[in-house]
Each structure stands twice: as structure tokens, then as C-alpha cells.
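**Q** Sequence and predicted model, in that order:
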Amino acid sequence: MTKLGTLLFASTLLFSSCQRSGGCGCEVDDPYAKGKGDLKVSSNIVQPGTRVAGEVWEASDAIGIFALNEGQALGATNYATNAKYTTASAGNSVAFTSVADGINLPSTGNIDLVAYYPYKEGVTTELAFDASDQSKPALIDLLYSNNQKGLNKQNEKANLVFSHALTLVEFNITTEEGLAINDGTIALKDALIDGKMALATGAITTGTKTATPSVKVKSVGTNKYKGMMILPPQALAGKEVTFTLDGKTHTAPLKIAQTQSGLKYTVEATYKKDKNQEETKLVIVEGATISPWKEGGNNGDVIVIGGEEAPVVPPTPQPEPNPGADTEPQPEPQPSEAKPLFPGANFDDFEAFKASLNDHGLNALASQVDGGKTGKALHITGKPKGNDYIFNTTAQAGGPTSGKTISFYLKGTSKKSISMNVITTDNTTFAYNLDAVGEKGHVVGPDDGNIVLQPNAPKESKGKKIPANSYTQGGIDTKGQWIKITLNIEGKSLATTGDLFAFKVGGKVDVDLMIDDFTIE
């Protein structure tokens, strides 16, 4: 087979703020117009603004791509191994071209793709990293993609969806009015900084090397400053963080528990003068927020450090022990925060959503529309020939593996009800069936609130276990309102490979439904 040369990687990346200086005002040529290859690859990182500080691609950024014969595991017999592709220019929309011979689609059969960033020569099955130097965060912001399957001569367009492999710790500092930070650093003592990423799965193994990584404090607005640190997953509770602000040092322990891949953990801090207006103190409000990196855990209570002595906070009163009680008093449950169930789960980033689907793709009855619960939504309209899958998402590297509930919003009408599938690690498919909504089922009032569904275990049919989906006659009518549907998944370990979640509608009837905001918590 003649080598055609270059595999082209066209990337449309959306970033929210604080782009790298310089930018790119130039136009990028259409790489497909130059006849450089037959495999066409586009990409987006999961959700807008997910690279550190909303950075764009820089000139000479490089990724590595592995091509595998369909269904083959990454290893010693790849179709192509660690092919290097590099940007010619900087910007949000850029083209990646190969340095040497590119990868061509096979004349027969299909291939799957695995890609990672940043490129490293000689990589075969795993990528080693060291996060001790935080001066160029993009170079340690490991990205991973394995969503693209089944490419061939007739299906040459791929859309790689990248997700983060490490952890982001973001320190946000708010200063008192009239108090500026001209020079500042943040250092984390004895942090684990090395490890390896398995290229077959994107899984991170944290190493044993420790250091005190340091990041600069940058102004991001009036009285607002930020420092961001990328680290492998680890327990940060008790680790000492030091803020050096205009020559004054303030130290406190973190209370963040075990961090996870792809999650962002936020520490809020307030920098102010003390009552004598001579010294300064730092008030750290430790907590976690939902972010484009997905939300992390809870970092604990408020810590006051530096300046005048921190006030003593009296302990929270506890109930007196009851000798006759069978059990000890239990702590109040802490609220959790919802995160997207799959890429593009609010349907605003439609390409990310479609790239998360299995080989069957999106049903022709479904399309992206305006007017969602928030932003855009998925609209399902028409008359399906049977009890049809509308979509089936696949498990993503760094995606959710457990939770208590899956929720989404529903609006519209259907002559039959709907059903959802949740797949677990042992490849068991649990069905969640929504009974009729409206006059003949769940009553929709002025404020319907939430309909909670319980799982139905698979049923036996001819010696096989099949999902217990059902589609109730009487259908759905939400009376023009958005209603919330919640699936109870407590105690289930979600699939980490293959199919994860499916949405189905009843067949041979008119359907006009909108769905939006699929989350897990």
C-alpha cells in the first residue's frame, strides 16, 4: 500500500478565559484541501475551557497517536505506534500534521485510535511524567483519548475527545479593597509529583517521588488572583501549603482528602490587613466547586492564618451519649455536587456528546435544539419503527464509576413511555422504566419536582439475561413543563469500558420530547 503521507488533525477547541498571550489572529488553511492523507481527524477536549487557564494550542504542540486493528488492545502489534503530529501555528482552531510518514487507513478492515498529549518519543504502552516543574502547565496537563472506533475507507472522519488524566488544584485569592499582590508564589510541601499513564486505558499510577512544587500567583481581575497546580492523584490532607505574597509568608495545612483523575479541587483564600493596618493575614475558605475539570471533594472548614493570632473556634456541641442506645449518633450526611454523566451531557457541546456514543451513533429522530432547561437540548421527534435506542454513551477515561443518582430533565409528549439502561462493571444492564406521565400516571402539577425510578434487574429469556425495559401505553405529557427524572443507582459500580448509559423510546407511536442536563452525584 502506498503511503499517502500525512494524517491531519483539525481541532476546534473552545476555551473560556485567560488565553495564552500572543494568541493567533491568522487564518488556518483547510488541511483537507491539500491531499495529504485519507484519515480526517478533528478533536475537542471535554467541555469548554478545560485546559489550564483556558489556554489555546501553541505552535509546535505535539500529540501522539496509536492506530489499532479494530478490537485490538494497545500493545506490541499495533497498526501504528506513537505517530507524532504537531501544530503549524497557534490558535483555537489549528491543524496538526505528521513529522514523518502519516497513518493511512487500511485497504480492508477497520482501525481504532488512541491519542495522548503531550507527545514523548519512544512511548509504547505507558507515558511517564514528572510534575515537579509547574512553570509550563500545559506540558504536564496530560490529555487522553480512546473514544474513536471503527474507522475505515468509507468512514474516514474521526473526532477525538480528550479528557484530563491528572488533578488540578486551584488556589483563588481575593484581596481586601486597596490591597494588591505584586509578587506571589504558592508552594505545596512534600507533594507526590511523578507517575505513569497506561495508554491502553488512560489510568494513572501515582509514583513515590515527592517535591515542593511552586506556582506563581497571577492577577485575574480586580482584587482577584489565582495560582494553579497540576498533580497526580493523591491524598493532600495535612500537606502544608505556603503563600509567599510580597515577601510575607503564610502557611496552613490542606484538608483535601484523596484526589482523583480529571477532577479540580478549589481552595478559596482571602488576603487582608489586620486591625492595626500594619500586617496582613490570609483567611483560607477551604471547599470545592464544580468546574470544567469536574468537581472535586470537600476541603474542610475555614482556616485563618498569618497576621494576628487566629481566633479560637468553639467545637460544635454534640448530643450527650445515651447508654441505652444501640448505636452511636451518626454525622449529618454531607451534600454532594452533581457532575456531567457523559461528555456534552447538557447538549451544548454537541460534537463532544456525539463522540461519546458507541458505534451505532445518534438515532436519526434526535437533533440539537435551542430552548433547553439550560442552553441547548436534545429533541426527539417522529415515529420510531420499534422500541428504539436514541443514544448509547460509552465509558470515558476519568469518567464516573459510582454514585447515588443519575438525573435529567424531560419535557414534551409521547404516546408511550421511555426507558433507560445503566450498565455496571460486570456487564449487567439495569433498566429504569418511566411509567406514564400525565392524566394516566405521574400527575404533573404547577411544580412537579422529581420522579424517582428504581432499577429493574435483567430478565431471563432463552438462557440469556436481557434488560427488563418496558414502554407503558398512555405515554407522557409534561404539560409543557420541564420535569426532573432521577434514577437510583446507589450501590452499583458503573462500567469503565464499553457501553455505560442508554436512552430508549417506545416504538410505532408519535414522539415529541426534549431532554437535557444528564448528571450524576
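**A** Looks like it came in fine. These numbers were taken from a predicted model, which means no experiment stands behind them.
**Q** Every contact and neighbour count from this point should use C-alpha atoms.
**A** OK.
**Q** Tell me where this structure has helices.
**A** For the chain, the helices defined by DSSP state H occupy 350-355.
**Q** Name the single longest strand found in it.
**A** Ranked by residue count and defined by DSSP state E, the top strand of the chain is strand 405-416.
**Q** State the number of residues packed around Thr124.
**A** Neighbourhood size, Thr124 [other Cα atoms under 10 Å]: 17.
**Q** Now do the contacts for Tyr271.
**A** Contact partners of Tyr271, counting by Cα atoms under 8 Å, 6 or more residues apart in numbering, are 173-176, 280-283.
**Q** cutoff 7 Å now
**A** Counting by Cα atoms under 7 Å, 6 or more residues apart in numbering, Tyr271 touches 173-176, 281-283.
**Q** dropping in the other structure now:
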Amino acid sequence: MTNKTKAIPDQNIFRIAYIIIALLTFNSCQKTETRIDRAAVLFTPTIVGQINTQTTESFWNKNDQIGVYMYKADQPLAAISLIDQVKNYPFTFNGSVFQSNSPVFLPNENVDFIAYYPYKSLADFQYPINISDQSNPAALDLMYANNAKNIGKNNNTVPLIFVRQLSKVNIKLSITNTAALEANQIIVKMPAISIQGGFDLTTGKLTVNSTEKKDVQKKVSLNTNKTAHIEFMLLPGEDITGKAIKFIATNGNTYTWTIPQNRNLKNLIAGSQYSFDINIDNGKPSGGIGESQAYLEIPKMSNLSSDEVFIQHFMPDASDSRNYAMLYEKKLKMAYWVAYPLYNSVLGSGNRTDAWG
């Protein structure tokens, strides 16, 4: 028996090859278009209230990191509401926005975001706080953002508004006629404060372990004009009235200034800074309470579009004093609202009043 094989005509082979190539090209185009259609999530950051730490003088430094959670809109943050396992996902500041090393894409359903700074590796939704090491205030400057709600898949540039959660003590120190302090570094010691706490990222609530108290200290050097700027980040709720702040020279000489009694210092408020001006002259400390400021009070902002931006401007001669703030619409080129501060240096001899007449 003879087997006969029927050859396929050349024109049919070319036709089949053309069809295969066309299908592959079409499929490739479809995938390319899908990738182009899905832009990775980016975050534009704003800080509510400015005090002099790393993240306020330059707002954000390149390579600063935040932790981000993406979860189902209108649901509480929990393991079951997370989307695509975006849980404590690190985003890094590139100089203008926060972006992730591996892209995160928005799903078809609307989502909420929660973010915090500075980034830590967390096992759950609890952020541990320990302020015993005061050498780098920016590393203690806990901030929290939960304004990004009901974000749709077409809004991949998401505004985050961060609110500070700790309190700050700011000391302006000047030295005259005290050689022991003028020569070298000075150790500044704040006695018996609460150093441990926790922050619940699901609720935005901070708790303090008030039973664990400890002295904290930091080293500072005087400027050429024999002054120094000293700051301590403290847990809210701390009572600092009557605390004896010690300034210790390298030879062991100690100079003590006691914080005056003041009702505003009995319960430090989250997001506030408390200022003191201290002078040590001929070995004798003196000083008083300077101007203290709370974080900025602003209307609630949520569901901002990419064209709506929160803007703050500060005094040219005082970077920690607000001039005004606004919520601005870039397309319409107008402000929805503008807020001006009313604090002592602005009011002068006037008084704040609700009267219109």
C-alpha cells in the first residue's frame, strides 16, 4: 500500500503565516494599550502645620518614605478590607511625589487610603512609639493621613494631607559670660517624661504608657553668636510644668532652669509646639515662655481632585509663622477658601472678636 502526502500550496502557507502574525500583533497591541490605560498610583503630600523639623524646613526630603494602606471605600481598615494586599506598602519621595518601587494600580471599585510617616516595618495596624532617642527629631515626627476617600480608578494622583501627632518643645538658648558652656557641646536633659506609646492606624488614636517615664537628653553646639536651637518631641498629654531642664557642660558643671507653672503646659496637645527663651548669663539661667502655636486649623478636606491643592504660605522672616492658607482650584484659577491666622504678633494690641459691626 502506498501512502500519499498532499502538499499545501505555497500561497496557502503564506496566507496562514500572515493570519498568525496579524493575530500576534493585535494581541500585543491590546496588551500595550491595557498597560498604558493603567497608570500607577502617586501621592502628592501636604503637611498640616509647620514646625522646624526635617520635614518642615524643606517639607519633604528625597527618599523620605511613607507607609500606605489601600482598602475598600467606606469600610474600616482591616485585613478583610485590604485590596491587592497593599498593606503598609512603602512609597518613596522622588522630589515632587511619593511613588512605589513596584507599581500599585487602582482597581475598578472605589478605594480609601491611609498613610503615615515615617515608614516602619509593621506586623499589624499598630505603630509603636518610643521617643527616648531625641538625636533625630524628624525620625520621631509621626504624621497620619486619612483624607483620601472614595478614590476612583481614573484618579491615580492622590492628595494626602498629613497631620502631626506629637507635641514639640522648642528652646532658644543663649549663653553669655559662661565659659564652661561656650567651649564645647552641651548636654540638654529633660527629666521624667513618658517615652512609650502606640498609634492605632485604623482609628487614628494615640495612647501613652504613662507608667514608663525616663529622662531624655540631646547634645547641641552653640553657633558663632553663642546661641542654640533645641527641640524635644514629646507625647501629647505630658505635664511639663515645674520640670527642671538641665544644661550640662563637658566639665560636669550643671545649670538648671525650671519650666514655669502654666495651665497650657499641664497637658500638651498633639500637633502643638511650645517655645521657651532661655539665657544663661554668668552661670545663672533665666527665661520665660515664648509664643506657642498650635497646628493650623483648617476645614475638613476629602475627595480632592488632582486639580484641587491645599497651599500654605509663611512669613518671609519667620518660617514657622503662617501668613495664609487656601484650597485652590488650578483649572478655575480660584480659591474655594482662604484662611488667615489671628495670633499675638498679628493682632498686636487688638483683640480677637466674633463681632461683625
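**A** Alright, I've got the coordinates. Keep in mind the model is a prediction, meaning the values are calculated, not measured.
**Q** sorry, back to before: now the second structure: which of the contacts of Tyr271 of the first structure match?
**A** With both residues aligned by TM-score structural alignment, their matches' Cα atoms under 7 Å, the contacts of those that the second structure also has are 174-176, 281-283.
**Q** Next, give me the two most distant ones among those residues.
**A** Thr174 and Lys281 (12.0 Å; Cα to Cα).
**Q** Please pick the buried ones from the contacts of Tyr271 of the first structure.
**A** Burial by neighbour count, 16 or more other Cα atoms under 10 Å: within these this picks out 173-175, 281-283.
**Q** what's the nearest residue to Tyr255 of the second structure if we skip its chain neighbours?
**A** Phe247 (5.1 Å; Cα to Cα, 6 or more residues apart in numbering).
**Q** What is the burial count for Ala269 of the first structure?
**A** By other Cα under 10 Å, 21 other residues sit near Ala269 of the first structure.
**Q** I'd say it and Glu170 touch.
**A** No - in this structure Ala269 of the first structure lies outside contact range of Glu170 using Cα atoms under 7 Å: 10.6 Å.
**Q** Please pull up the equivalent of the residue nearest to Tyr255 of the second structure in the first structure.
**A** Aligned counterpart of Phe247 of the second structure in the first structure: Phe243 (TM-score structural alignment).
**Q** Report the contact partners of that match.
**A** Phe243 of the first structure neighbours (Cα under 7 Å, 6+ apart): 185-187, 249-251.
**Q** Skipping its backbone neighbours, what lies nearest the residue nearest in space to the middle of the second structure in space?
**A** Geometric centre of the second structure, nearest residue: Met143, 4.0 Å, by Cα atoms, centre = their mean. Here the nearest residue to Met143 of the second structure in space, its sequence neighbours aside, is Arg164; by Cα to Cα, 6+ apart that works out to 4.4 Å.
**Q** Next, the contact list for that neighbour, please.
**A** So Arg164 of the second structure contacts 141-144, 271 (Cα under 7 Å, 6+ apart).
**Q** Of those residues, which pair is most distant in space?
**A** Spatial extent of the contacts of Arg164 of the second structure (Cα to Cα) is set by the pair Tyr144 and Gly271 at 11.2 Å.
**Q** before we move on, the earlier item: okay, the residue nearest to the centre of the second structure and Gln293 of the second structure: tell me how far apart.
**A** Using Cα to Cα, to the nearest Å, one gets 17 Å for the distance from Met143 of the second structure to Gln293 of the second structure.
**Q** for Ile248 of the second structure, same thing?
**A** To Gln293 of the second structure, Ile248 of the second structure is 28 Å away according to Cα to Cα.
**Q** How about Leu235 of the second structure?
**A** Applying Cα to Cα, the value for Leu235 of the second structure to Gln293 of the second structure is 16 Å.
**Q** Comparing those two, which shows the higher neighbour count?
**A** Between Leu235 of the second structure and Gln293, Leu235 has the larger neighbour count (other Cα under 10 Å), namely 29 against 17.
**Q** Phe14 of the second structure looks like it's in a helix, true?
**A** Yes - assessed by DSSP: H, G, I helix; E, B strand; the rest coil, Phe14 of the second structure belongs to a helix.
**Q** Neighbours of it, how many?
**A** Neighbours around Phe14 of the second structure, by other Cα under 10 Å: 11.
**Q** Let me have the contacts of Arg164 of the second structure in JSON lines, extended by distance to Pro76 of the second structure.
**A** Listed next are the contacts of Arg164 of the second structure as JSON lines, based on distance: Cα to Cα, whole Å:
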{"residue": "Asp141", "distance to Pro76 of the second structure": "25"}
{"residue": "Leu142", "distance to Pro76 of the second structure": "21"}
{"residue": "Met143", "distance to Pro76 of the second structure": "19"}
{"residue": "Tyr144", "distance to Pro76 of the second structure": "16"}
{"residue": "Gly271", "distance to Pro76 of the second structure": "24"}
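**Q** Any of the residues you listed buried? List them.
**A** Applying 16+ other Cα under 10 Å to the contacts of Arg164 of the second structure flags 141-144, 271 as buried.
**Q** now, among the residues you listed, which is nearest to Thr34 of the second structure?
**A** Thr34 of the second structure lies nearest to Tyr144 out of those, by Cα to Cα, at 33.7 Å.
**Q** list the contacts for the closest one?
**A** Residues in contact with Tyr144 of the second structure, defined by Cα under 7 Å, 6+ apart, are 115-117, 162-164.
**Q** Kindly indicate the member of the residues you listed with the most neighbours.
**A** Ala115 (26 neighbours).
**Q** Between the contacts of Tyr144 of the second structure, which sits nearest Ser306 of the second structure?
**A** The shortest approach to Ser306 of the second structure among the contacts of Tyr144 of the second structure belongs to Phe162, at 16.7 Å (Cα to Cα).
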